[in-house]
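*Asks:* this one's structure only:
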């Protein structure tokens, strides 16, 4: 077995068993630092956009629709090995989904990303061949003092109902700037909260986007977010021409 085959086998097993995987240094230190600087400027100067979130006590600041608004971010994604990782986990014909966002200073509580679907009466997210993932690039280390990344309940992507309190301690995913965390949308997770004041210049930044196995469940999810309150960007959404060209060259499906 080649080194690549062994890496792919171990990655699939980790993801299937735990519902998440950490892939180190998918963005170089230089790219991660440049994105931090770019995002700091964007959050301070970018005009307001319908659906953005400003100064929420738990969610912090969120800028939505990365694919349409922030070419430097998605170009960094396409220049990394992320597409190869997604092919390993989701199949050669995996698809990117329209939902994406930049986050700053966000510290949410325990949830599954499928909670909104569940509350709306959907069950397709629990079908065996439904494999929709969140991909997060964190642009700082996830430290015990300042947070900066994700806390998870390993294996909870197989558990329909949560049994723990908000005070439950999970596993701190030991990500650093430029690392990628990929997790099943059924996985229980929350932000790692700081226990000390976060020093200036070490604020939490992250890039989130979504992908899926290329099947009917991905399309059902897109149908769901088209009617979800606050998802105004989905009205007439299309991927930029430059991104469509890159996706064709890379053999990546863009669902809408």
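*Replies:* Right, received. Where do you want to start? The shown structure was predicted, so the numbers you read here are calculated from the model rather than taken from an experiment.
*Asks:* contacts and neighbour counts: CA atoms only from here.
*Replies:* Noted.
*Asks:* what ranges do the helices span in the stretch 151-256 of the chain?
*Replies:* Secondary structure of the stretch 151-256 of the chain by DSSP state H, counting those that start in this stretch: the helices cover 216-226, 241-250.
*Asks:* quick one: the ones you listed as TSV, columns for distance to residue 143 too.
*Replies:* Listed next are these as TSV, based on distance: least, Cα to Cα, whole Å:
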stretch	distance to residue 143
helix 216-226	33
helix 241-250	34
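*Asks:* what's the most buried one of these?
*Replies:* Of all the helices of the stretch 151-256 of the chain, helix 216-226 carries the top mean neighbour count, a mean of 16, counting by mean count of other Cα atoms under 10 Å.
*Asks:* gap between that one and the chain center?
*Replies:* Between the centre of helix 216-226 and the centre of its chain there are 17 Å (Cα atoms, centre = their mean, to the nearest Å).
*Asks:* who's in contact with that helix?
*Replies:* 97-98, 117, 124-125, 130, 132, 212, 231, 234-235, 255-256 (Cα atoms under 8 Å, 6 or more residues apart in numbering).
*Asks:* can you turn the buried part of those residues into a ChimeraX selection?
*Replies:* Applying 16 or more other Cα atoms under 10 Å to the contacts of helix 216-226, the buried members can be selected in ChimeraX as follows:
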select :97,98,117,124,125,130,132,212,231,234,255,256
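*Asks:* and the two most separated of the contacts of helix 216-226?
*Replies:* The span of those, defined through Cα to Cα, is set by 130 and 235 at 24.8 Å.
*Asks:* can you map out the strands along this structure?
*Replies:* For the chain, the strands defined by DSSP state E occupy 20-23, 53-56, 60-64, 95-104, 132-138, 150-152, 171-172, 180-184, 189-191, 205-212, 253-254.
*Asks:* can I get these in CSV with distance to residue 29?
*Replies:* Converted to CSV, the strands of the chain look like this (distance: least, Cα to Cα, whole Å):
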stretch, distance to residue 29
strand 20-23, 14
strand 53-56, 28
strand 60-64, 23
strand 95-104, 19
strand 132-138, 12
strand 150-152, 20
strand 171-172, 22
strand 180-184, 13
strand 189-191, 22
strand 205-212, 14
strand 253-254, 28
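*Asks:* nearest to residue 144, of the ones you listed?
*Replies:* Nearest to residue 144 among the strands of the chain is strand 171-172 (8.3 Å), distances taken as Cα to Cα.
*Asks:* next up, a structure to set beside the first:
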């Protein structure tokens, strides 16, 4: 005979099932849309990214790797190494004073054809986090090594607050992520990243050139209706720290008020299962027009869409699509005349 308060085996199992079916028996599951199920991120990390649109991982990249990237950058500055298709941004006013050194070069963009720098995009510790946002089929594009030069109050290398999706003609946005690694300490003094937490849930805003005094770099667009009083967070980072952030997160960087440099290396990753869009009649239409004007002026190419698709290196699908910049137009023309369709020498893993 059963003791009072106890259940038989079948009855106990039925009672457990009924408790699970009762919504009051357990807290409701929260749906996370900005990360995918994985065994890398903790629940707390996934929720933080869900709420804020960025996630900072400390000491993810080793000092040894960062030193290798730094040395390669210096070789590029000295023109000891040439990077096909890369855009080398310089402060021409400093060349007469410093010559071909890192004191002149502000950025190396689209470094995919440099084997040493491209190692950053293939680091296992980077990719294991990237997959949490993009899924297993990964494309890499829009690579940059930024060397923020001393700028005092000139604002020459101040990047206005913007959303990276403005530059990308593919979707879905939620399967795109930027990996940005500090190559040395980055803080408010030397122009660290500044983010507006939670803005990744907003739509893509109209962008253009900011109305401020001083020089504005080409294609350094910012949000036109940006409110300077918006609450922001300065991401103070040490060497090797890496932040992953959503392409709709509003962010930028300040000026470098120190006498040294502030280096970072970054890459955008996206799911290769995504799709391209036609940017005509969208907030990105003016950007396409500007790219076309640059292409026509520099390379005599009057008809060009914002996207130039190349079959390129990929981690799992042997394909990556590169965004069109002025430098990539030249790369596209060069490669199409030299390489067989679907492959680029030295780019595959």
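*Replies:* Perfect, thanks for sending it. Only a predicted model underlies this, so the values are computations on that prediction, with no experimental measurement involved.
*Asks:* quick one: contacts for the equivalent of residue 170 of the first structure over in the second structure?
*Replies:* Residue pairing (TM-score structural alignment): residue 170 of the first structure is matched to residue 232 of the second structure. By Cα under 8 Å, 6+ apart, the residues touching residue 232 of the second structure are 194-197.
*Asks:* same question for residue 191 of the second structure.
*Replies:* Contact analysis of residue 191 of the second structure by Cα under 8 Å, 6+ apart lists 148, 253-257, 262.
*Asks:* what about 6 Å?
*Replies:* By Cα atoms under 6 Å, 6 or more residues apart in numbering, the contact set of residue 191 of the second structure is 253-256.
*Asks:* cool, residue 134 of the second structure as well?
*Replies:* 175, 270-271.
*Asks:* any idea how far the match of residue 170 of the first structure lies from residue 78 of the second structure?
*Replies:* Distance of residue 232 of the second structure to residue 78 of the second structure, given as Cα to Cα, to the nearest Å: 37 Å.
*Asks:* for the stretch 51-200 of the second structure, which segments count as helices?
*Replies:* Going by DSSP H, counting those that start in this stretch, the stretch 51-200 of the second structure shows helices at 63-77, 95-98, 115-122, 124-134.
*Asks:* okay, the ones you listed, which one's buried deepest?
*Replies:* Counting by mean count of other Cα under 10 Å, the most buried of these turns out to be helix 124-134, with a mean of 20.
*Asks:* that one vs helix 115-122, what angle?
*Replies:* 50 degrees (axes from the mean of the first three to the mean of the last three Cα atoms, to 10 degrees).
*Asks:* follow-up on the earlier one: dump the contacts of helix 216-226 of the first structure to CSV, plus distance to residue 161 of the first structure.
*Replies:* Output for the contacts of helix 216-226 of the first structure, formatted as CSV (distance: Cα to Cα, whole Å):
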residue, distance to residue 161 of the first structure
97, 26
98, 28
117, 14
124, 15
125, 13
130, 18
132, 18
212, 23
231, 26
234, 30
235, 33
255, 30
256, 30
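*Asks:* what lines up with residue 97 of the first structure in the second structure?
*Replies:* With TM-score structural alignment as the criterion, residue 97 of the first structure pairs with residue 140.
*Asks:* pull the contacting residues for that match.
*Replies:* Contacts of residue 140 of the second structure by Cα under 6 Å, 6+ apart are 268-269.
*Asks:* look up how far residue 333 of the second structure lies from it.
*Replies:* 20 Å.
*Asks:* with residue 297 of the second structure instead?
*Replies:* Here the criterion is Cα to Cα. By it, residue 297 of the second structure lies 15 Å from residue 333 of the second structure.
*Asks:* ok, now residue 157 of the second structure?
*Replies:* 30 Å.
*Asks:* kindly report the same for residue 278 of the second structure.
*Replies:* For residue 278 of the second structure, the distance to residue 333 of the second structure - Cα to Cα - is 22 Å.
*Asks:* how about residue 128 of the second structure?
*Replies:* 34 Å.
*Asks:* now residue 249 of the second structure
*Replies:* Counting by Cα to Cα - residue 249 of the second structure and residue 333 of the second structure are separated by 33 Å.
*Asks:* got it, and residue 72 of the second structure?
*Replies:* Distance from residue 72 of the second structure to residue 333 of the second structure, counting by Cα to Cα: 26 Å.
*Asks:* repeat that for residue 347 of the second structure.
*Replies:* Note on residue 347 of the second structure: its distance to residue 333 of the second structure, by Cα to Cα, is 17 Å.
*Asks:* do residue 246 of the second structure as well
*Replies:* Taking Cα to Cα as the measure, residue 246 of the second structure and residue 333 of the second structure are separated by 31 Å.
*Asks:* now do residue 159 of the second structure
*Replies:* 30 Å.
*Asks:* likewise residue 235 of the second structure?
*Replies:* For residue 235 of the second structure, the distance to residue 333 of the second structure (Cα to Cα) stands at 39 Å.
*Asks:* residue 181 of the second structure: neighbour count?
*Replies:* Other residues near residue 181 of the second structure number 30, with proximity taken as other Cα atoms under 10 Å.
*Asks:* from what I can see it touches residue 245, true?
*Replies:* No - the pair residue 181 of the second structure and residue 245 does not pass the contact test of Cα atoms under 6 Å, sitting 11.5 Å apart.
*Asks:* what's stretch 11-22 of the first structure in contact with?
*Replies:* Residues from elsewhere that reach stretch 11-22 of the first structure, judged by Cα under 6 Å, 6+ apart: 89, 154-155, 157, 180-184.
*Asks:* ok, now with 10 Å
*Replies:* The set of residues external to stretch 11-22 of the first structure that reach it, using Cα atoms under 10 Å, 6 or more residues apart in numbering, is 5, 7-8, 10, 23, 85, 88-90, 133-136, 152-158, 173-175, 179-188.
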